[in-house]
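Chemist: pasting the sequence and the predicted model now:
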Amino acid sequence: MSLELRAGPDTLVDGTEKAELSTTRLGSDVAIKQEEEGQGNASEGAERYLTGKELVLTFSGLLLALLVSSLDLTIVGTALPTIVSDFDALGQVTWVPTAYLLTTVAFTLPTGQLLSLYPTKYIYILSIVIFELGSLLCAVSTSMNFLIIGRAVAGIGNTAINVCVVWAIAQIARLETRPALFGCIGVIYALSSVLGPLVGGAFTARVTWRWCFYMNLPIGVVTLFISYFMPHKQAPATPNSPATMSTRRKLLEVDWIGFLISLGTVVAFLFPLQFGGNTYPWNSANVIVPLVISVVGLALFLWWQGRMGNRALLPWHVIRRPLVASSFVAFCNFYGLMVGIYYIPLWYQSQGRNAIQSGIDILPLLLSCVGASIVVGAFANATGRYWPVMVICPLFYSIGSGLLYTLNIGSPEGKLIGYQIIAGIGIGSTLQMPEISTQAELAHEEELIPQATGMCSFIEGLGGVVGLAIAGAVFLNQLTSNLHQYAPELPSSVAVSVQQSITYIFTLPASEQGAVVQAYVRTLDQVFLVGVPIGAISSLVSLTCVHNHNLKTRTPTPPPEKEGGRSDTAEL
């Protein structure tokens, strides 16, 4: 029997045909509705980004904060030999940058979680205050230990500033325009790398190294003033931060146990790298036990993160292959940058160059970082591609590191400059690519960017810590060995003094200086050699694990709305 429905007063329509007609109309209505919703989402996504003068003002304030924090990182490099000589503590030379990077690493993940709970602007201002406090402590320090504590406090502020800036860019700018902004950040980093050694050398030679830290105070005041006028937007909506959650409850939501586990793990891992083969033999309990503790701590940290679920410091859904791979590339980048900034000046100063001269001598490395960052930023902005840069450019760092290993006393100046340029291209070209890759990967899950950025910055900072620790261990171990090889007749008391203060070399008789300088140079060459596999591994990881998204076609999805229809866009 055929089902019939009356279509009009005089017309009967077959029920099947009527059902098909209704389905067609329904599908058409749904398509139209979805198209309208898509247009609405796109419009909403466009409206939540800043443009014009508001974008310029906000981004300029962010750049100023990055300038002062990154300048603080590089200004110490050329001043460090004088600082450790003033305190007679060359054996603690690695702890000055390591303390800074240790707290930078340790507080990165909590910062990422705090940004998913609190407005970005509040965390940002607090980070500037902490950074300025650390700078003040360093400026008035009366001992090496006092200085190291000040650097540790400044490192806390530094990491929060960096994570806040990266997250803020995701909130204020469209995905396809972010490479240009990250290119500007790369220029700031490179500019601070150029100015830092020069200013640090000038202060050290003409006034006092303490002004390397005093100068941060007025710049920080200006940065705070600008940040006060930054625009406000709604804080993120996540399972951990409903709109009704109190400030105190949000603070309790932070995974402080996970933070303590991660801190203990990093410290336990760093201890044997710092003292192994130098203060303690590699096969001693003082080295083996901390290494075992770090492995157990890592396993415990991962288990705890799985147990905490969405409340974890680093939720499992953030730990995915492309994001971890991008973070590892950042690890390799920071390894190369830190070793170059701190050990190339030492190479020059071991041959009699003063702080200002060594700051000038390192310009080829730093200027090539600037140029490479500008070029690849323009390339990514024009083509929407970042993956080829991450695959090809790290190999330049491997080549440059291998060439630096061949340097010796009397090497032509052209080689010194050329080798630094090659290594600098490898470092500078990939300096901002991990952040771009992370934001492209999470274009449809932007609410995860704060914690993904925290993970990236955590692993990046760990690269600096591990790099300096490895370089420090190689330097101290090989210097002892090379002094025995090149200056076997040097009295043991003099050898100890040479290891404690680089300026002591030039108080020795001329007949002894040459052998000691040769020992220093060969030791630093071996420090540079470690960079060869670092660049190659970075390239391989990018090739096999990082996704090749096109920034121009990968449109971000607006974050979910809060209760009451308010958008999930963080406050600046």
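Modeler: That came through, no problem.

Chemist: for the rest of this, base every contact and every neighbour count on C-alpha atoms.
Modeler: Fine.

Chemist: and the lengthiest helix in the chain, how far out from the chain middle?
Modeler: Across the chain, the longest stretch assigned as helix under DSSP state H is helix 449-486. Put simply, helix 449-486 sits 14 Å off its chain's centre (C-alpha atoms, centre = their mean, to the nearest Å).

Chemist: next SSE downstream of it?
Modeler: Per DSSP states H and E, the first helix or strand lying C-terminal to helix 449-486 is helix 492-500.

Chemist: which other residues reach that following helix?
Modeler: With contacts defined as C-alpha atoms under 8 Å, 6 or more residues apart in numbering, helix 492-500 is touched by 85, 88-91, 476, 479-480, 483, 504-505.

Chemist: buried ones among those residues?
Modeler: Neighbour counting with 16 or more other C-alpha atoms under 10 Å marks 85, 89-91, 476, 479-480, 483, 505 as buried within the contacts of helix 492-500.

Chemist: out of the residues you listed, flag the one nearest to residue 520.
Modeler: The nearest member of the buried ones among the contacts of helix 492-500 to residue 520, counting by C-alpha to C-alpha, is residue 479 at 6.4 Å.

Chemist: so how far is residue 338 from that closest one?
Modeler: According to C-alpha to C-alpha, to the nearest Å, residue 479 stands 20 Å off from residue 338.

Chemist: circling back: format the buried ones among the contacts of helix 492-500 as a markdown table; extra columns: distance to residue 442.
Modeler: Formatted as a markdown table, those follow (distance: C-alpha to C-alpha, whole Å):
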| residue | distance to residue 442 |
| --- | --- |
| 85 | 48 |
| 89 | 46 |
| 90 | 45 |
| 91 | 44 |
| 476 | 43 |
| 479 | 46 |
| 480 | 49 |
| 483 | 52 |
| 505 | 53 |
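
Chemist: adding another structure so you can compare the two:
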Amino acid sequence: MGKSQTEATPAGDISKPADGGGKQPASVRVVLFALMIAMLLAMLDNMIVGTAMPTIVGELGGLSHLSWVVTAYTLATAASTPIWGKLGDLYGRKGVFLTSIVIFLIGSALSGMAQDMGQLIGFRAVQGLGAGGLMVGVMAIIGDLIPPRERGKYQGMMAGVMAVAMIGGPLVGGTITDHLGWRWSFYINLPLGAIALVMVTAVLHLPKKRSQARIDYVGAALLTAGITSLVLITTWGGTEYDWLSGQIIGLGAVGVVALLAFVFVETKVREPVLPLHIFRNRNFSLVTVIGFLVGFVMFGSMTFLPLFQQTVQGASATNSGLLLLPMLLAMMAVSLVAGRVTTNTGKYKIFVVGGGALITAGLALLSLMDTGTTRFTSGLYMAVLGAGMGFLMQTTMLIAQNSVEMKDMGVGSSSATLFRTIGGSFGVAIFGAIFNNQVQDVMKERLGAAGAKATAGGGQMDPKKLEQLPAAIKDAYMHAVSGGTHQVFIWGALISIIGFAAAWFLKEVPLRGGPAKPADKAESDAAPVAAAMAEPV
């Protein structure tokens, strides 16, 4: 491959090297603020819309198509992620990123104006298409502007955005729906997006790119088909269709054939949409596996924590979001410390290993929860899980970006994001099946066939209606939910051991942008920031 991926210089993206070290210019902090707004847009949307969904269904109808409002968004996001990354590599990061913001805002405006469930599903797909470019664009631009060695300083900021989305989403969604109407759950994106557009346009200056390469349309189509099949399997399996039904098996076959054909095509084309050579780097392949598993256990477990809190611990929907604070605050604090230490020392393997251990321990502790567990105790368990997530969330992206050449920064970032997203989809689906089966078993054990029938087809009851049920049924269901979450967290802990084991095989390659020796400082890529800011668009 010529130059080693871990030693590549950023010459392809930055026209002039700059002196390393020192405080980042104020303009960089303004750009980072704009990027964080864009990241918040993508992460906050599903949280807000989820709270508004009962009201939306009440007005538009179409309860049977409810899941598609989320699936259309997720599907479009996952399928477009690698394509956005490659477009940024070929034609320049700024223009592609601004385009994704505009598409997201168009989708948001149209979703707010939807007159029926079919329109809403279609417009949510448009919104998801833009969201795929938002996340990749943020990560890739940060990868262009800030060397890996310096990037740890900003991990706390990124973790903070995630915490704001997870805590603020349900609160904002409920408030907007109650006082302004559900349509403003989508319209709220417009002023935030406009701010990000103006700030990025005015302050971010990256060299223009003009590529003569042709886009790999065949590869993009095959990858989209493969990803779509995988996401639909995880969405429909065990809910819409039985896991062994013809539909699910057929989707599996389509997915396998499409992905095998994709791998073949990518070895033949000049500019593959996902260059396979990036997986030859051991660190990149390992951190991709770790990212997949982090998405798997994180999204899977966080889906069932609020359910346990609302059903077993009696929390309201709003308070269950606030009860996640121990996990999210621990994640922010640990991410900030890990980032600072990584910046100062260049060491990061210990955080990936430690993160894997803490996530495993946190999930094992959460599996101990039962109907008598207090909120304080569950908060302590969640803090352990949050600390593990804080070590891993941004560090895995940093390692992925440090393991590819600068010309592949977009596809490297998009691949890491994609595998984490797919991992989350698999986690929610598989843990959902485990949870529902356990709920059925416990209800049948305690109440007989009538108990199993009460929770058939989903395994969940509305926590508000739970209070109106006879004491025996309520007690049985609380034990059923407790048993279901126990199984989810036990399996999560077992699966996370794989990620913990993979972390030990990482090789601690020096991060680009470290302190340069006097003899080779002229060739250092320590801080391309000033040059990026100085270049006209």
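Modeler: The structure has been received and is ready for your questions. Because the structure is predicted, anything quoted here is derived from the model rather than measured.

Chemist: residue contacts, the residue nearest to the spatial centre of the second structure?
Modeler: Centroid-nearest residue in the second structure: residue 421, 5.2 Å away (criterion: C-alpha atoms, centre = their mean). Residue 421 of the second structure makes contact with 78, 292, 295 under the criterion C-alpha under 8 Å, 6+ apart.

Chemist: that one maps to what in the first structure?
Modeler: Matched across to the first structure, residue 421 of the second structure falls on residue 461, judged by TM-score structural alignment.

Chemist: separation between that match and residue 514 of the first structure?
Modeler: From residue 461 of the first structure to residue 514 of the first structure the distance is 37 Å (C-alpha to C-alpha).

Chemist: now residue 84 of the first structure. Nearest residue, chain neighbours left out?
Modeler: residue 90 (5.2 Å; C-alpha to C-alpha, 6 or more residues apart in numbering).

Chemist: the one you found touches residue 504, doesn't it?
Modeler: No: judged on C-alpha atoms under 8 Å, residue 90 of the first structure makes no contact with residue 504 at a distance of 10.8 Å.

Chemist: helices of the stretch 101-250 of the second structure, residue ranges please.
Modeler: Secondary structure of the stretch 101-250 of the second structure, counting by DSSP state H, counting those that start in this stretch: helices at 117-145, 148-151, 155-179, 184-187, 189-203, 217-236, 246-266.

Chemist: which one, of these, ends up nearest to residue 502 of the second structure?
Modeler: Nearest to residue 502 of the second structure, of these and by C-alpha to C-alpha, is helix 148-151 at 21.4 Å.

Chemist: mean distance, that closest one to its aligned residues in the first structure?
Modeler: Helix 148-151 of the second structure differs from its equivalent in the first structure by a mean of 2.4 Å after superposition (mean C-alpha distance after the TM-score superposition for the first structure).

Chemist: need the contact partners of that helix.
Modeler: Contacts of helix 148-151 of the second structure (C-alpha under 8 Å, 6+ apart): 142, 339, 342-343, 346, 398, 401-402, 511-514.

Chemist: out of these, which is nearest to residue 250 of the second structure?
Modeler: residue 401 (35.6 Å).

Chemist: the closest one is in what secondary structure piece?
Modeler: Residue 401 of the second structure is located in helix 375-402, with elements delineated by DSSP H and E.

Chemist: what's the matching range in the first structure for that helix?
Modeler: Going by TM-score structural alignment, helix 375-402 of the second structure lines up with residues 413-440 of the first structure.

Chemist: and the matching stretch, how far out from the chain middle?
Modeler: 14 Å.

Chemist: give the buried residues for that stretch.
Modeler: 416-440.

Chemist: also stretch 265-281 of the first structure?
Modeler: For stretch 265-281 of the first structure, using 16+ other C-alpha under 10 Å, the buried residues are 265-278.

Chemist: determine how far stretch 135-152 of the first structure lies from the middle of the whole chain.
Modeler: 23 Å.

Chemist: actually stretch 101-121 of the second structure, not the one I wrote
Modeler: 22 Å.

Chemist: before we move on, what about stretch 275-288 of the first structure?
Modeler: 29 Å.
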